[in-house]
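Enquirer: Structure of the sequence below:
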Amino acid sequence: MTKDHPHSVVEAMGNRHDYLPAAGRDALLPGYDLLTRLLGMYKLHETLVAQAELTADQRVLEIGCGTGNLTIRAKRTQPGAEVIGSDPDLLALARAERKAHGLNGIRFERAYAQKLPFPDQEFDRVLSSMMLHHLETGVKTAALAEALRVLRPGGSLHIVDVGGEVTPDDGLMARLLLHNDHARDNLGDGIPQLLRKVGFDCAVVASQRHRRLGRVTFYRGTRPN
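Expert: Coordinates of the predicted model:
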């Protein structure tokens, strides 16, 4: 493990990896897609992709793609775009590739969000779903800085994650979130502050109470021209 990786999250989950697997543990991966469906993630992905306003000539990257649900959603929404999903979890990526079989202009690559293997200004859009709250502050900041680096001027990062103006009235998951060390940066204006710190122009697009996740918030970070 290196200091670049979210090691304390991994250790807390009892993993042998230097990353947090898509389902938390490798053995739970077969049930991951069912879990995301039960959590209502497909609707959140639909909303996030709509906010990204994808066009056919764009290059799109998802960081922390897991089994590829959001990456595949983006591709099916805009078939002409070139879409890449990235994640350090090889088992999740293999599952994503199987699910994307038959789709052209989509691929999956192993990569840590805080150390992306792509050139500067390579993408028009970067997407992130339910990843940031797992990361320590330093790793989270590095991942956002990498997203800025690989975006073209005027390009945008689109995030959906738990957090925002969370209160105990948002439900059990919200109350747990308020006491979670790694989610602290997601609370209040934490994400906008980090986005601005690394150089993004930032907007909170929407925030809503979620029956299963407590509160989810959508953010847009734009790379200045």
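Enquirer: going forward, measure contacts between C-alpha atoms and count neighbours the same way
Expert: Fine.
Enquirer: now the helices: where do they sit in this protein?
Expert: 7-13, 32-38, 41-52, 69-77, 90-99, 137-150, 172-177, 190-198 (DSSP state H).
Enquirer: do you know which of these lies nearest V162?
Expert: V162 lies closest, by Cα to Cα, to one member of the helices of the chain: helix 172-177, at 8.2 Å.
Enquirer: how far out from the middle of the chain is that closest one?
Expert: 20 Å (Cα atoms, centre = their mean, to the nearest Å).
Enquirer: same check, this time on stretch 145-158
Expert: With Cα atoms, centre = their mean, you get 14 Å for stretch 145-158.
Enquirer: end-to-end on it?
Expert: 14 Å (Cα to Cα, to the nearest Å).
Enquirer: okay, which residue is most central for this protein?
Expert: S128 (2.4 Å; Cα atoms, centre = their mean).
Enquirer: Please generate a structure for the following sequence too, so the two can be compared:
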Amino acid sequence: MRDFRPALAFPALTPWFDAVAKVAIRDDVLKRRLSALLPLEPGQSVLDVGCGTGTLLLHLHERQPQARLFGVDADPVALAIAEQKGRRAGVAWSLTRASATELPFPDGQFEVVVTSLVFHHLTTPQKQRALREIRRVLNPRGRLLLADYGAPQTWLEALAFLPVRLFDGFDVTEANVQGQLPDQMRQSGFATVECRAELPTAFGYITAWQAQPAPPAEPMPA
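Expert: The predicted structure is shown next:
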């Protein structure tokens, strides 16, 4: 798959992702808090873009067992782990190997799209393509919850974020450092972009933004 890079850089390390993330960013606690930001309803179709090993999907299922859950990720090893988690939990979700920049779903399929800690892995053009794809598959009355690293506010926060930049690359994390994600969301067809939470980690604050599709532009009067 084009531009695919495992979360821990090497496929052989992916089975260790949950253990590393639990220590590094308290991933299970983080995903639980993110799931609490969404007022899910029975029967809603929910897509997790970059679902990884399925931790957030499990918490979404706990919040609303009657929601229809879908996940996409480019990492086949991570998806296999998510499948195992789903079987153990008895969750009938649908997982697909796909890139955030090419979502294999029809227009307007989902009432809710969530994505967490994916966008700092994407270049700026990839971020823009992913946001346009998310906007395309989202119902016009739906909502997006995007969580990722925000702009450091102090030199200590910038220093804490430096290991992430060194590991993932300065080019893909530049938009995060510059605080450009909300503007990129607006430019990709979203409105009412608002910060719902700022969650501390050892590598800086993760910001959760909520947004809704912008209404279509009214035609100019003749």
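Enquirer: picking that back up, the residue nearest to the centre of the first structure contacts V162, doesn't it?
Expert: No. Using Cα atoms under 8 Å, S128 of the first structure is not in contact with V162, being 11.8 Å away.
Enquirer: Aligned to the residue nearest to the centre of the first structure, what sits in the second structure?
Expert: Residue pairing (TM-score structural alignment): S128 of the first structure is matched to T115 of the second structure.
Enquirer: for A111 of the first structure, same thing?
Expert: Looks like A111 of the first structure aligns to A98 there (TM-score structural alignment).
Enquirer: Then M41 of the first structure?
Expert: That one, M41 of the first structure, aligns with D27 by TM-score structural alignment.
Enquirer: Could you check how many residues crowd around the residue nearest to that match when sequence neighbours are not counted?
Expert: Closest residue to D27 of the second structure apart from its sequence neighbours, by Cα to Cα, 6 or more residues apart in numbering: A21 at 5.4 Å. Neighbourhood size, A21 of the second structure [other Cα atoms under 10 Å]: 13.
Enquirer: any idea how far A21 of the second structure is from Y205 of the second structure?
Expert: Using Cα to Cα, we find A21 of the second structure at a distance of 15 Å from Y205 of the second structure.
Enquirer: One more: H120 of the second structure?
Expert: Distance, H120 of the second structure to Y205 of the second structure, using Cα to Cα: 13 Å.
Enquirer: So between the two, which is more surrounded?
Expert: H120 (26 against 20).
Enquirer: So that one sits against V177, correct?
Expert: No. Counting by Cα under 8 Å, H120 of the second structure does not reach V177; the two are 9.6 Å apart.
Enquirer: Can you check which residues contact both of the two?
Expert: Y149 (Cα atoms under 8 Å, 6 or more residues apart in numbering).
Enquirer: Buried residues of stretch 53-71 of the first structure, list them for me.
Expert: 54, 58-71 (16 or more other Cα atoms under 10 Å).
Enquirer: what stretch of the second structure lies opposite that stretch in the alignment?
Expert: Alignment of stretch 53-71 of the first structure against the second structure: residues 39-57, by TM-score structural alignment.
Enquirer: for the matching stretch, the distance to its chain's centre please.
Expert: Counting by Cα atoms, centre = their mean, stretch 39-57 of the second structure comes out at 10 Å from the chain centroid.
Enquirer: What separates the first and last residues of it, distance-wise?
Expert: 14 Å.
Enquirer: which other residues reach that stretch?
Expert: So stretch 39-57 of the second structure is contacted by 18, 28, 31-32, 34-35, 63-75, 78-83, 85-86, 99-100, 109-116, 118 (Cα under 8 Å, 6+ apart).
Enquirer: Figure out which of the helices of the first structure is closest to R223 of the first structure.
Expert: Closest among these, using Cα to Cα: helix 137-150, at 6.3 Å.
Enquirer: show me the contacts for the equivalent of P6 of the second structure over in the first structure.
Expert: P6 of the second structure maps onto P21 in the first structure, with residues paired by TM-score structural alignment. P21 of the first structure sits next to G66, P88, D89, A92 when contact means Cα under 8 Å, 6+ apart.
Enquirer: Nice, that's everything, thank you.
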